[in-house]
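# A predicted structure for the sequence below; I have some questions about it.
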Amino acid sequence: MTDRRTGGGLDRAFLARFAREAGRPGSVVTWLNHWSLLHADPPALSQMQLIGFDGTLLQAVLTRHGHRFGRSSADLVLPIILDEVLAPGDPVALIGAAPGVAADTAARRLGGRPTMAFDGYGELSALQADPSSLTGFNPRLVIVGLGAGLQERVALQVHEWLPDAAVTTAGGWIDQLGRAEQYFPDWVHRLRMGWAWRILHEPHRLLGRYTVEALQFVAASSVLVKQLEGIGPFNELGIDRR
């Protein structure tokens, strides 16, 4: 794999630690921002072993409620898992994205390691009906990049099928990987402008997420924080139920 820098101003040691924990066999990990918390499936979310937090708005609200943790996200942690936690020959499965994206461009960017991919449409339905192709492949890591709520439910299904695999959600990371090895430039991470970068590149899909739905999140934030507090203890990684 080529250069996978984490971006200036980020705590590289913390991200490496998060990657080691998320890449452990049997782990089930997800990340939240304000939008994914608004659209979460609470029962599925409550079964995640480790929950990291990304997104300036959600982090600010949680900090105001007295919670302290490091910043992480799928696009920052997954490259470290792939490059430094997994062995070069460890197989990886991708679940999500539009037809052809995971199997074609994204899989080719994983450095030639054994890869199996299922899109988030008909192939996902077929996989849920019969997971034998995935279980036979026996991946060391399964990356599930679907919508909020759905990706946690699918991650839990995968964990049942493959209890010794590491399973992480990824949001839109598979689509992003299909576009570029490093979707966000370093300066975007350094200045915490990922929301602006995404609006610029995906305005029709994301403008409402960072305007109308951001206001909806603020209005519901007290209830949502209590929901998170009920899931499990906070530590420097996020919510850690292991």
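Great, that's in hand.
# Please make it C-alpha for all contacts and neighbour counts, starting now.
OK.
# How about the residue minimising distance to the centre of the chain, nearest residue that isn't a chain neighbour?
Closest residue to the average C-alpha location of the chain: Ala170 at 2.8 Å, with CA atoms, centre = their mean. Nearest in space to Ala170, with sequence neighbours left out and distances taken as CA to CA, 6 or more residues apart in numbering, is Gly145 at 4.5 Å.
# So the one you found sits against Val101, correct?
No - applying CA atoms under 8 Å, one finds Gly145 not in contact with Val101, separated by 11.5 Å.
# Identify the contacts common to those two.
Counting by CA atoms under 8 Å, 6 or more residues apart in numbering, the residues touching both Gly145 and Val101 are Ile174.
# before we move on, the earlier item: contacting residues for the residue nearest to Ala170?
Leu94, Ile95, Gly96, Ala97, Gly120, Gln151, Thr169, Ala170, Gly171, Gly172, Trp173, Ile174.
# Then Leu50?
Ala22, Ser27, Val28, Val29, Thr30, Gly238, Ile239, Asp240, Arg241, Arg242.
# ok, which stretches of the chain are strands?
28-32, 50-53, 92-96, 115-118, 141-145, 166-169, 234-235, 238-240 (DSSP state E).
# Any figure for the gap between the nearest residue in space to Leu82 that is not next to it in sequence and Ser221?
Spatially, and ignoring its direct neighbours in sequence, Leu82 is nearest to Leu110 (7.8 Å; CA to CA, 6+ apart). Going from Leu110 to Ser221 by CA to CA, to the nearest Å gives 37 Å.
# Output the contacting helices and strands for the biggest helix by length in the chain.
In the chain, taking DSSP state H as the definition, the longest helix is helix 212-231. Contact here means 3 or more CA pairs under 8 Å, 6 or more residues apart in numbering; DSSP states H and E; on that basis helix 212-231 packs against helix 34-38, helix 56-64.
# Relative to Gly136, which of those helices is closest?
Gly136 lies closest to helix 34-38 among these, at 31.5 Å (CA to CA).
# second one coming, line it up with the first:
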Amino acid sequence: MYDILSLDDDDARLDLVRMAEGRVNIRDQQELVRRIIADCRAGQGGTVFTLNLDHLVKLRDHLHFRAAYQRATYVSADGAPVVVMAKDLGEPVERVTGADLVAPLCHAAAAAGVPVFLFGTGDFIRDKAAEHLLAESPNLIIAGSESPPLGFDPTGTAAREAAERISASGAQICFLALGAPKQELFANMAVCRSPNVMFVCVGAALDFIAGANRRAPSLWQRAGFEWAWRVLQEPRRLTARYTRSLLYYFRYRLRGGDDRMLRVERRRKQDAPSPIRHL
């Protein structure tokens, strides 16, 4: 399904689109999987974020979260509203969520001999997710797996030590299931200590894979109402978050998407330094 053996060197892009403090530089899932595997085979690490409305809300006020996003290697559009916002700005991108990314990326990693690491959520959930991933991709190499301690500071001493363990494991892809903004802050710090590891932020993906949480039916996902399903599943935890997100989106639409002038050049010359990797 994925051509993991080749990647045109001159096909590297600047951001496809910027919206407020957010940015997207990945058009679809196939492109993202292809680029991650190509980078891993070249010994190049980085960070992978999936932009949604909750992130856009947090990006307004969280300086370190903003800095992590600006340094991210790859950013996809996670959620129907972000896809609509990108389309309004002239860029038709597809929705690529962390939950949708794990299985195909593990399949590609298994085919390429790229070891992975699972970091975050609970031990039981992580172990069950590993079982499912190995059942789907028997050749997958899981180099390590661990949960952070309670009160985990994503940039503190324990985080730095965890980053070093991930690097020492030989993993080239690390799935981070910590939730935002903790996973993005950890990834931004960890890649400096583990420059050969691609840190992929996947939120609740391992919980879905393990069956600990039920994901929205595909019809709800296609209709753009996965957020509503999640609120129904966890109303006390998620109602306030999605209320803030919806208010943000409605204000954005009422303003007529006034970030239209934030588009940037789509492509750069082959020999130009990457503005993403060299921040």
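It's in. These numbers come from a predicted model, not from an experiment.
# ok, back up a step: can you give me the neighbour number for the counterpart of the residue nearest to Leu82 of the first structure in the second structure?
Matched by TM-score structural alignment, Leu110 of the first structure corresponds to Leu133 in the second structure. Look at Leu133 of the second structure: counted by other CA atoms under 10 Å, it has 22 neighbours.
# Ok, the one 3 residues further on next?
One way to gauge burial is a neighbour count; for Glu136 of the second structure, by other CA under 10 Å, it gives 14.
# contacting residues around it?
Ala103, His107.
# so how far is Phe199 of the second structure from it?
21 Å.
# try Leu56 of the second structure
The value you get for Leu56 of the second structure to Phe199 of the second structure, if CA to CA is used, is 20 Å.
# which of these two has more neighbours?
A count of neighbours by other CA under 10 Å puts Phe199 above the other of Leu56 of the second structure and Phe199, at 31 against 20.
# which residue in the first structure lines up with the more buried one?
That one, Phe199 of the second structure, aligns with Val167 by TM-score structural alignment.
# Its match is in contact with Val144, isn't it?
Yes - contact criterion CA under 8 Å: Val167 of the first structure and Val144 qualify, at 7.5 Å.
# who touches both of these two?
Ala155.
# all helices of the first structure, in order?
12-22, 34-38, 42-45, 56-64, 74-80, 107-108, 122-129, 132-137, 150-161, 173-179, 186-191, 194-201, 203-206, 212-231.
# which other helices and strands contact the shortest one?
Just to be clear, that refers to helix 107-108 of the first structure. strand 115-118.
# do that again at 10 Å, thanks
If you count contacts as 3 or more CA pairs under 10 Å, 6 or more residues apart in numbering; DSSP states H and E, helix 107-108 of the first structure packs onto strand 92-96, strand 115-118, helix 173-179.
# Average offset of that helix relative to the second structure?
Compared with the second structure after fitting, helix 107-108 of the first structure has a mean deviation of 2.6 Å; criterion: mean CA distance after the TM-score superposition for the first structure.
# Kindly report the same for the second one.
With both structures laid over each other, helix 34-38 of the first structure and its partner residues in the second structure are 1.1 Å apart on average (mean CA distance after the TM-score superposition for the first structure).
# what stretch of the second structure does that helix fall on?
Using TM-score structural alignment, helix 34-38 of the first structure pairs with 53-57 in the second structure.
# Contacts made by that stretch with the rest, please.
19-23, 49, 59, 62, 65-66, 69, 77-82, 180-181, 241-249 (CA atoms under 10 Å, 6 or more residues apart in numbering).
# if we can go back for a sec, buried only: go through the contacts of Gly145 of the first structure for me.
Buried by 16 or more other CA atoms under 10 Å: Leu94, Ile95, Gly96, Ala97, Gly120, Gln151, Thr169, Ala170, Gly171, Gly172, Trp173, Ile174, out of the contacts of Gly145 of the first structure.
# which residues sit in contact with the fourth one?
If I follow you right, that is Ala97 of the first structure. Ala97 of the first structure touches 103, 106, 117-121, 144-147, 171-176, 178, counting by CA under 10 Å, 6+ apart.
# about what we covered before: now for the contacts of Leu50 of the first structure: which two are most distant?
Most distant of the contacts of Leu50 of the first structure, by CA to CA, are Ser27 and Gly238, 14.6 Å apart.
# Which residue of these two possesses the greater neighbour count?
Neighbour count, other CA under 10 Å: between Ser27 of the first structure and Gly238, Gly238 has more, with 23 against 20.
# before we move on, back to that, tell me how far the match of helix 34-38 of the first structure is from the chain's mean position?
Mean C-alpha position of stretch 53-57 of the second structure versus that of the full chain (CA atoms, centre = their mean, to the nearest Å) differs by 13 Å.
# was I right about Leu262 of the second structure contacting Val24?
No - with contact defined as CA atoms under 10 Å, Leu262 of the second structure does not count as touching Val24 (11.8 Å).
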